[in-house]
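Enquirer: missing the sequence, but the structure's below:
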């Protein structure tokens, strides 16, 4: 939980762009710009909805300090995804990969998801179970991690 997810998204995006530039033979297709723009916009909207829900609940949006959380947010977009901000980041990376139309770039997306699950989400959830107990445990049982 030491690497801010926004920084990880930027690194992944740069890596994807670099792969497309260095390895042009792996370009799979040329797509209309909106094929990439739609998931990017959707991802931005999903992530923003998560941030706004946390702001309305007056709890921290800083993913490196989940211990500063003041409440369990279970309404709005959090009724459908436990991690809408991370889901939004993944959608944006998907859009960037589609925009690039590059096989290697698209492989960064599952690496991002696996990293987030292992090094960000699982430690966050462990800490939030300790902090909030039964209400958070019920939430874990009712709402899926990503979708």
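Expert: Nice, thanks for sending it over. Fair warning: this is a prediction, and the values are worked out from it, not measured in the lab. Numbers count the residues shown, from 1 in each chain.

Enquirer: please count neighbours and contacts with C-alpha atoms only from this point.
Expert: Fine.

Enquirer: which helix or strand contains the most centrally placed residue in the chain?
Expert: The structure's the chain has its C-alpha centroid closest to residue 86; by Cα atoms, centre = their mean the separation is 1.7 Å. Using DSSP states H and E, residue 86 sits in helix 84-100.

Enquirer: residues in contact with the nearest residue to residue 29 once chain neighbours are set aside?
Expert: Nearest non-adjacent residue to residue 29, counting by Cα to Cα, 6 or more residues apart in numbering: residue 101, 5.1 Å away. Contacts for residue 101 (Cα atoms under 8 Å, 6 or more residues apart in numbering) come out as 27-31.

Enquirer: give me that answer again for 6 Å
Expert: Contact partners of residue 101, counting by Cα atoms under 6 Å, 6 or more residues apart in numbering, are 27-29.

Enquirer: run through who's touching the helix or strand in which residue 53 is found.
Expert: Using DSSP H and E, residue 53 falls within helix 33-56. Residues outside helix 33-56 that contact it (Cα under 6 Å, 6+ apart): 84-85, 88-89, 91-92, 95-96, 98-99.

Enquirer: kindly calculate the angle that that helix makes with helix 84-100.
Expert: 170 degrees (axes from the mean of the first three to the mean of the last three Cα atoms, to 10 degrees).

Enquirer: let's bring in a second one:
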């Protein structure tokens, strides 16, 4: 792995930046009808695939540790992994979007793309490399049929 910053820490930093943007730069916030409902729906959209992904890893008795993908014992491809290779990170992204909607902060226009870029470059790509080494052809076939995010 290139960087061993746990994804939850990256998420918390991004969430803190969204909160700080909303509080420190209120002129960059807006309110709109259905704001809380959209935020609640995005929370659900984040918790469901993320939770299902963790349960799939536990069911398959493989590591959930994102800093040690080379310790994976099973290539999980069922459930939400049929649609996204990274449903846990997609779940975190949805939670960030929920925060952005709830606060109405336009700082999300910088924070959210930065989160996606950082996670892709420093977490997902190194994970993909490690999983390629562990699962070889099976992982290559999985890469060909399932997208990285959605």
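Expert: That came through, no problem. In this text the structure is predicted, and so the values were computed from the model without any measurement.

Enquirer: and the TM-score between these chains?
Expert: After superposition, the two chains reach a TM-score (TM-score structural alignment, normalised by the length of structure 1) of 0.95; 147 aligned residues with a Cα RMSD of 1.1 Å.

Enquirer: related to what we said a few turns ago, how big is the offset of the helix holding residue 86 of structure 1 relative to structure 2?
Expert: On superposition with structure 2, the mean distance recorded for helix 84-100 of structure 1 (mean Cα distance after the TM-score superposition for structure 1) is 0.5 Å.

Enquirer: so that helix matches what in structure 2?
Expert: Aligned by TM-score structural alignment, helix 84-100 of structure 1 falls on residues 87-103 of structure 2.

Enquirer: likewise stretch 130-141 of structure 1?
Expert: Taking TM-score structural alignment, stretch 130-141 of structure 1 hits residues 133-144 over in structure 2.

Enquirer: list the contacts of the closest residue to residue 147 of structure 2 other than its chain neighbours.
Expert: Nearest non-adjacent residue to residue 147 of structure 2, counting by Cα to Cα, 6+ apart: residue 84, 5.5 Å away. Each residue near residue 84 of structure 2 by Cα under 6 Å, 6+ apart is listed here: 147-150.

Enquirer: Serialize these to TSV and add fields for secondary structure.
Expert: Below are the contacts of residue 84 of structure 2 laid out as TSV (DSSP: H, G, I helix; E, B strand; the rest coil):
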residue	secondary structure
147	coil
148	coil
149	coil
150	coil
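
Enquirer: residue 56 of structure 2 matches what in structure 1?
Expert: So, by TM-score structural alignment, residue 56 of structure 2 is matched to residue 53.

Enquirer: residue 77 of structure 1 versus that match, what's the distance?
Expert: 8 Å (Cα to Cα, to the nearest Å).

Enquirer: what would the contacts of residue 84 of structure 2 look like in a markdown table with neighbour count?
Expert: Shown next, in a markdown table, are these (neighbours: other Cα atoms under 10 Å):
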| residue | neighbour count |
| --- | --- |
| 147 | 14 |
| 148 | 17 |
| 149 | 16 |
| 150 | 12 |
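
Enquirer: would a markdown table of these with distance to residue 133 of structure 2 be doable?
Expert: Output for the contacts of residue 84 of structure 2, formatted as a markdown table (distance: Cα to Cα, whole Å):
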| residue | distance to residue 133 of structure 2 |
| --- | --- |
| 147 | 19 |
| 148 | 18 |
| 149 | 21 |
| 150 | 23 |
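
Enquirer: between these, which sits nearest residue 113 of structure 2?
Expert: residue 149 (12.9 Å; Cα to Cα).

Enquirer: which of the three states applies to the nearest residue to that closest one once chain neighbours are set aside?
Expert: Excluding the flanking residues, the one nearest residue 149 of structure 2 by Cα to Cα, 6+ apart is residue 84, at 5.3 Å. At residue 84 of structure 2 the chain is in coil, as set by three-state DSSP.

Enquirer: what about residue 84 of structure 2, distance to residue 11 of structure 2?
Expert: For residue 84 of structure 2, the distance to residue 11 of structure 2 - Cα to Cα - is 19 Å.
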